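> okay, sequence plus prediction incoming.
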Amino acid sequence: MSYTIGIIGSGHIGRGLATHLAKTTYPVLITNRRGPASLTDLVTSIGGSLRAADFTQTIAQADVLFIAVPWSQLSDLASQLQGHNGKILVDATNNILSVSPFQLADTAGKPTGEHVAALFQTHRVVKAFNTLAAATLAQPSQSGIGNTVIVISGDDGDAKKQVADITKAMSFEPIDLGTFRQGGHLQDVGGALSGIELIKVNR
């Protein structure tokens, strides 16, 4: 299926996502709060199908949006996406409020994916790309035996399938953990799969 893909956020995670998405056949737009001019060097260095765009253009044109913004910005982003219903949102966020001192936002016991899905109720949220360190995401291990795993979870099976297809196009190997309740906590900070790079061996 043909998509236009948008990346919201140009920090370390957004840049890592852009590096791999730009190598696919999908048109890819990247946006941030500072505007397209601030992304000129990034787009030039990555190349491929990546283009800088303003926020409004990215939201209007993208069928699939990768969310790579700080946790504290999610509520505002949810408000900005009102009226653009039904998009697939790939939630690559973690609930980190502060690194020093280290502090996590309280999600009332819910997996972060479920929490984010509640904010974006008119969209189709899939949790993915949040378990790898930014440096690993940008440059995963090169191995002839297989590809780096991206674990995903979510309550919309069709949306997960479409995100899995995009993940494969990025040369990763998607593994579906099930619903947010079934697999979400495994992905979250402190979960069994957080910060671990797994390789799925080719058979």
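Cool, the structure landed.
> from here on, contacts and neighbour counts on C-alpha atoms
Fine.
> which neighbouring elements make contact with the lengthiest strand in the chain?
Counting residues, the longest strand found in the chain (DSSP state E) is strand 146-153. Strand 146-153 is packed against strand 124-128, helix 157-169, strand 173-176, helix 180-187, strand 199-201, with contacts defined by 3 or more CA pairs under 8 Å, 6 or more residues apart in numbering; DSSP states H and E.
> second structure for comparison follows:
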Amino acid sequence: MTTIGIIGAGHIGSQVARKAVQLGYDVVISNSRGPETLAELVAELGPRARAATPAEAAATGDFAVVTVPLRNYRDIPVEPLAGKVVIDTNNYYWERDGRFPALDSGEATTSGLLQEHLPASKVAKGFNHIMAKQITTDGTPAGTPNRRALATASDYAEASALVTKLYDEFGFDTVNIGPLSESWRAERDRPAYVVRQNAAQLAENLAKAPRTT
């Protein structure tokens, strides 16, 4: 069975873990405060989940979900994630993260920064423009009329394909934006952000997004 390493056990990380174990994935989840602080969550998740350090989660996972505040992206372990797909859920909240001039100017993207930090990994954007609680509630079977869609982006086709597969299992259609350099289109303060939309609506919202806000 596939194991997902989750680095970050906040709202998004815990919801991805809940849906993943429901679907039959094994989950190794971590945070910055230590595995012992995740005992309650792991007890809720059941036998398919265990708590670990970020390095252990990175090493154990067949692929990883990184869902930490942007200001901490340089703390993500590099070597254990080499060669693996890494799904990045981040958005830039300057009020929380401090200012990143390259993001303010539109020269960089949040997922692009993570890709630079993880040069041997295959980073893909995912789960960043949906409210965390809706990850486990808004999914519907494939073919459902007006099925909600989520966006992804990656410089690696296999990474985008993995996110597309995971989205479908979670109950969502996918719109592939293209390379990470375009991933800003699904981020904060843009038309596609935390709006319930089907694939056609999402594609339209992504297309009309302004580069800087």
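Alright, I've got the coordinates. Keep in mind that this is a model prediction, so the values were computed, not measured.
> before we move on, back to that, dump the helices and strands packed on strand 146-153 of the first structure into TSV; add mean neighbour count and distance to Gly6 of the first structure as well.
Shown next, in TSV, are those (neighbours: other CA atoms under 10 Å; distance: least, CA to CA, whole Å):
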stretch	mean neighbour count	distance to Gly6 of the first structure
strand 124-128	29	14
helix 157-169	18	12
strand 173-176	19	19
helix 180-187	21	23
strand 199-201	16	27
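> of these, which is nearest Ser49 of the first structure?
Of all these, the one in closest proximity to Ser49 of the first structure, counting by CA to CA, is helix 157-169 (13.1 Å).
> mean offset of the closest one relative to the second structure (after superposition)
Compared with the second structure after fitting, helix 157-169 of the first structure deviates on average by 1.4 Å (mean CA distance after the TM-score superposition for the first structure).
> the longest strand of the first structure vs the second structure, average offset?
By mean CA distance after the TM-score superposition for the first structure, the fitted strand 146-153 of the first structure averages 2.1 Å away from its aligned residues in the second structure.
> centre of the chain versus that strand, how much separation?
Distance of strand 146-153 of the first structure from its chain centroid, counting by CA atoms, centre = their mean, to the nearest Å, is 13 Å.
> now the helices for the first structure?
Along the first structure, the segments classed as helices by DSSP state H run 12-21, 40-46, 55-61, 74-80, 112-119, 134-138, 157-169, 180-187.
> so for the fifth one, what gets flagged as buried?
The one in question is helix 112-119 of the first structure. By 16 or more other CA atoms under 10 Å, the buried positions in helix 112-119 of the first structure come out as Thr112, Gly113, Glu114, His115, Val116, Ala117, Leu119.
> take those and lay them out in CSV including distance to Gln162 of the first structure.
As requested, the buried residues of helix 112-119 of the first structure are exported to CSV (distance: CA to CA, whole Å):
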residue, distance to Gln162 of the first structure
Thr112, 21
Gly113, 17
Glu114, 19
His115, 21
Val116, 19
Ala117, 17
Leu119, 21
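> quick check, nearest of these to Gln57 of the first structure?
For the buried residues of helix 112-119 of the first structure, the nearest to Gln57 of the first structure is Leu119 (21.8 Å; CA to CA).
> the second structure: which residue goes with the closest one?
When the second structure is aligned by TM-score structural alignment, Leu119 of the first structure is paired with His117.
> cool, Thr131 of the first structure as well?
Match for Thr131 of the first structure (TM-score structural alignment): His129.
> that match touches Arg185, doesn't it?
No. If you go by CA atoms under 8 Å, His129 of the second structure and Arg185 don't touch, sitting 10.1 Å apart.
> between these two, which contacts overlap?
The contact sets of His129 of the second structure and Arg185 overlap at Ala192 (CA atoms under 8 Å, 6 or more residues apart in numbering).
> rewinding a little: which non-adjacent residue is nearest the match of Leu119 of the first structure?
Nearest non-adjacent residue to His117 of the second structure, counting by CA to CA, 6 or more residues apart in numbering: Arg74, 6.6 Å away.
> that neighbour: neighbour count?
13 (other CA atoms under 10 Å).
> Glu204 of the second structure too?
Neighbour count for Glu204 of the second structure, taken as other CA under 10 Å: 13.
> and the helix or strand hosting it, what does it pack against?
In this assignment (DSSP states H and E), Glu204 of the second structure forms part of helix 199-207. If you count contacts as 3+ CA pairs under 8 Å, 6+ apart, helix 199-207 of the second structure packs onto strand 149-154, strand 173-176.
> perfect, that will be all.
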